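>>> Let me see the structure of the following:
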Amino acid sequence: MGAKKYPVCIYRKQAGYMQVDKYKNYTPTAFLKDRDFLRWQLFNNKEDALFWNDVIEKNPGLRLLIEEAIILYKENIRFNDFNMSDPEISECIISLQNQIRHKKKKRNSKRIVLGISAIAACIAIIISLPLLFNKDNDVQDISTFARAIPDNNDLYSSDTKLIVSENNTVILNNSESTIQYEEDGIKADDNHILKEESAPYNQLITPYGKRSVITFSDGTKAWVNAGSKLVYPAEFSKGKREIYVDGEIYIEVSEDKKRPFIIKTRQMDIEVLGTKFNVSAYETDKINSVVLLSGSVSISSNTRKKDIILKPDQMYSGNENSHTVQSVDASIYILWTQGLYQFESEELANIVTRLERYYGIRIECDPDISGLKCSGKLDLKDNMHKLLEELSQALPITYRQNTDGSYTINAIS
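Predicted coordinates for the structure are as follows:
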């Protein structure tokens, strides 16, 4: 029997549409059959948290019952594939029933346990949640999910972080970490994570001073520059492949004509089938850029009526209001993956920003000289002192290292 398709429900996001009082007579198992409760546990977003806080405030007697329901949810609802056939659903129900029976005997607990009918209802409700577990859709719009992530200054951390779920963050200490998504799990430096432990969306946070290389589940490979955040599904859907980027990556996309690869940023979407290109899209930068090495890419934006198609050795530069496309030597723009930085008539302010990110060291530049332009190549394997010395030989500037390890650049007096 083929995979069973389930209709998509419309979830009413606004708490005002929900009936808080309906939960007065709920039991823990009743909560596990409530799609709003399940959505709260699955996504744990701010809106749902506020709503359920309101439920508890208006019905204080429900607090212990809700806590019981959360415990039951975490112990028993652990599926990661809800695009299942009827026999597969039945098998999961039997498995869950056996697990719960075993836990009950082992602990001799008086805790309420899920019966087979409640489990079946839970599965049916979870499958019908909007855009959650139908693999033909993403769990949630990736841009909405990425932008809702709170900014907790992880980019200033000393370690790279791979967030595979709410309760599982893998700390990577290497200066250049390697992450690979394989059929049986996730390899991250010396760590191995089971895919069952992964949430629908994963996050890779590469702080200033660090770099990463990630191979996605489809074989697409991306080099991640310092100060970058990536959000992506642990497993791409059947219809498309999407990731969200805040920062800079060089990416080699595995060709799949049936599934376009889309990179989303704050300002633009880039769609490809199979190609090699560099994206610089730090949300703190005014200008974002795309440089194409091979293949073709289509760049779209909400502020433009027509998409822009790039050819090899072309660079797109733009913001929300304007853009340019020019011919370049594309190979220059990916030298950072080899520890080199080459620039042509680049403003000192931009050079300083790139060095700050790459090394994770703060550099204060006198605004009066920030517009000075320079051309050259820097070896990023050298220390900061040597690089600034080389810049001071090309420009009328001087520099000093401060007691806190930062640097200050001024004009020669």
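>>> going forward, measure contacts and count neighbours with C-alpha atoms only.
Will do.
>>> need the helices for the protein, in chain order.
Listed from the start of the chain, the chain has helices (DSSP state H) covering 28-31, 35-43, 46-58, 63-76, 86-107, 116-128, 142-147, 348-359, 384-394.
>>> Summarise which helices and strands the shortest one is packed against.
Translated: helix 28-31. The helices and strands touching helix 28-31, judged by 3 or more CA pairs under 8 Å, 6 or more residues apart in numbering; DSSP states H and E, are helix 63-76.
>>> What residues sit buried inside the helix it packs on?
Going by neighbour count (16 or more other CA atoms under 10 Å), the buried part of helix 63-76 is Leu65, Ile66, Glu68, Ala69, Ile70, Leu72, Tyr73, Asn76.
>>> what's the angle between it and helix 35-43?
60 degrees (axes from the mean of the first three to the mean of the last three CA atoms, to 10 degrees).
>>> and the angle for helix 63-76 with helix 46-58?
In terms of direction (the same axes, to 10 degrees), helix 63-76 departs from helix 46-58 by 140 degrees.
>>> related to what we said a few turns ago, got the helices of the chain as JSON lines, with distance to Val253 columns?
Written out in JSON lines, the entries for the helices of the chain read as follows (distance: least, CA to CA, whole Å):
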{"stretch": "helix 28-31", "distance to Val253": "43"}
{"stretch": "helix 35-43", "distance to Val253": "29"}
{"stretch": "helix 46-58", "distance to Val253": "34"}
{"stretch": "helix 63-76", "distance to Val253": "36"}
{"stretch": "helix 86-107", "distance to Val253": "33"}
{"stretch": "helix 116-128", "distance to Val253": "31"}
{"stretch": "helix 142-147", "distance to Val253": "19"}
{"stretch": "helix 348-359", "distance to Val253": "24"}
{"stretch": "helix 384-394", "distance to Val253": "33"}
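>>> one more, for comparison:
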Amino acid sequence: MDNKEYKEYTAADFLNDPDFLLWCLDPDKREDLFWSEFPANHPETFAEFRKAIQTVGSVRLNNFTLEEGEKAELYDSIMSDYRALCSRRRLLRRRLFALAAAAVVAAGVVVPALLGVFRPPTETDASPARASEIRLISGRQSEHIASESASIECAPSGEVRINGRKIASAKPARMNRLVVPEGKRADITLSDGSRVWINSGSVFTFPAAFGEGERRVSIEGELYIDVTPDPERPFIVHNALFDTRVLGTSFDVNAYCDSNRPASVVLVHGAVEITTGDGEQVQLESNDMFSLKAGNYTVVKVDPSQYVSWKDGLFTFSSGTLERVIAQIAAYYRVEIVCDPDVRELCCSGKLVLFDDLSDTLDVLSDILPINCRIEQRPDGTRAVCVTARTN
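Below is the predicted model:
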């Protein structure tokens, strides 16, 4: 812990640092002394350090009421677990973290006697599935970013900085591609001040700097964007199925190349206009979700937080099923997951932290639900996950 290089740490780096998380959730004296003195010893990272603390502090257990008998049963269960785990400090800490980050309540119901198979999005020439590092591609230059997340800033002059480090300037009119592989995320501040978060397994195409006309970017995968208002220069997010046109607003676009899932737009606030490939125009208001599949679309009201929390490294669920949780994990890590019918309808509410390593996320899920998750390596080099009911 003392030997780590924290000089260039971002909030995302802190949230992926086991020492920092353990201090937030279950500190001992040594950790408390180190992190309490951290702001004074590392003033250059204080803003990101504070942001990470606020993020951890925002994660709370869901509120729900139990009958007295249920409370007694829950207490006995907790004490039984505590006695079994008190001699195993490491596992106890992981459970504490799991409880703080993902309060999941499980209840089994009757389900169809079929296995649920969730397949990763189809690979394309952009190949985020084949990449192991985040890549920024500009013309013939390709900048590989070894960190688990990347924060990129673009200036109107074409200057680009990655995690605070300046790289060679690009021509303002040149289109760049940001490739984000499975299990990683990136955020980018565009030349007009608009901020974009790019999800796992995505390719984001954007100009080094916007010109005087409309501002146009494209996405294959998922992004969340907070657009800087400019009535003279409308902002357009393009994907293979539709265009989303805005003047100034925040929304999420999910457009993976996967015929098994609908493409969607979730509008957090403001107003947008969607133009489908058939030329049909659809107006959205705050809290609207537009979904398009097989040429047909729907618009429904939703809680946007359940669809955009991934940008903060979390999945948020409210009375959802394990089937839905597994589907989102499969899409995020671009891995096939086979779910046993005995557990598909387990009810899940809370927040699940997305670790960089799939196995860590599955470990947390296994700790708080009566399931086993087994990762299998296939002969072709791909991975598959089997989720079954816990038998012991």
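>>> Give me the TM-score for this pair.
Their TM-score after superposition, calculated using TM-score structural alignment, normalised by the length of the second structure, is reported as 0.59; 259 aligned residues with a CA RMSD of 2.8 Å.
>>> if we can go back for a sec, go through the helices of the first structure and name the closest to Ser228 of the first structure.
With CA to CA as the criterion, Ser228 of the first structure lies closest to helix 348-359 of the helices of the first structure, at 9.2 Å.
>>> Now do the strands in the stretch 201-350 of the second structure.
202-207, 215-226, 235-238, 242-246, 250-255, 263-269, 272-276, 281-284, 288-293, 296-301, 314-321, 336-339, 347-353 (DSSP state E, counting those that start in this stretch).
>>> now those in JSON lines, with mean neighbour count and distance to Arg93 of the second structure?
As requested, these are arranged in JSON lines below (neighbours: other CA atoms under 10 Å; distance: least, CA to CA, whole Å):
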{"stretch": "strand 202-207", "mean neighbour count": "23", "distance to Arg93 of the second structure": "33"}
{"stretch": "strand 215-226", "mean neighbour count": "22", "distance to Arg93 of the second structure": "32"}
{"stretch": "strand 235-238", "mean neighbour count": "21", "distance to Arg93 of the second structure": "42"}
{"stretch": "strand 242-246", "mean neighbour count": "21", "distance to Arg93 of the second structure": "44"}
{"stretch": "strand 250-255", "mean neighbour count": "24", "distance to Arg93 of the second structure": "34"}
{"stretch": "strand 263-269", "mean neighbour count": "24", "distance to Arg93 of the second structure": "35"}
{"stretch": "strand 272-276", "mean neighbour count": "19", "distance to Arg93 of the second structure": "44"}
{"stretch": "strand 281-284", "mean neighbour count": "16", "distance to Arg93 of the second structure": "44"}
{"stretch": "strand 288-293", "mean neighbour count": "19", "distance to Arg93 of the second structure": "38"}
{"stretch": "strand 296-301", "mean neighbour count": "12", "distance to Arg93 of the second structure": "38"}
{"stretch": "strand 314-321", "mean neighbour count": "19", "distance to Arg93 of the second structure": "19"}
{"stretch": "strand 336-339", "mean neighbour count": "23", "distance to Arg93 of the second structure": "27"}
{"stretch": "strand 347-353", "mean neighbour count": "23", "distance to Arg93 of the second structure": "15"}
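>>> closest one to Asp363 of the second structure among these?
Of all those, it is strand 347-353 that lies closest to Asp363 of the second structure, at 11.2 Å by CA to CA.
>>> Packed most tightly, which of the helices of the first structure would that be?
Highest mean neighbour count of these: helix 28-31, a mean of 20 (counted as mean count of other CA atoms under 10 Å).
>>> which part of the second structure lines up with that one?
Per TM-score structural alignment, helix 28-31 of the first structure has no counterpart in the second structure.
>>> I'd like the distance between the most centrally placed residue in the second structure and Val117 of the second structure.
Computing the C-alpha centroid of the second structure and ranking residues by CA atoms, centre = their mean puts Trp310 first, at 2.8 Å. Between Trp310 of the second structure and Val117 of the second structure the distance, using CA to CA, to the nearest Å, works out to 22 Å.
>>> Kindly report the same for Phe242 of the second structure.
Counting by CA to CA, the separation of Phe242 of the second structure from Val117 of the second structure is 27 Å.
>>> what sits against the aligned partner of Glu364 of the first structure in the second structure?
Under the alignment (TM-score structural alignment), Glu364 of the first structure maps onto Ile337 of the second structure. Ile337 of the second structure makes contact with Val117, Phe118, Arg119, Ile326, Ala327, Ala330, Ala384, Val385, Cys386, Val387, according to CA atoms under 8 Å, 6 or more residues apart in numbering.
>>> Kindly recompute the last result at 6 Å.
In this structure, Ile337 of the second structure makes contact with Val117, Phe118, Ala384, Val385, Cys386, judged by CA atoms under 6 Å, 6 or more residues apart in numbering.
>>> Measure how buried the residue nearest to it when sequence neighbours are not counted is and give me the count.
Spatial nearest neighbour of Ile337 of the second structure, chain neighbours left out: Val385 (4.6 Å); criterion: CA to CA, 6 or more residues apart in numbering. Residues contacting Val385 of the second structure under the criterion other CA atoms under 10 Å number 22.
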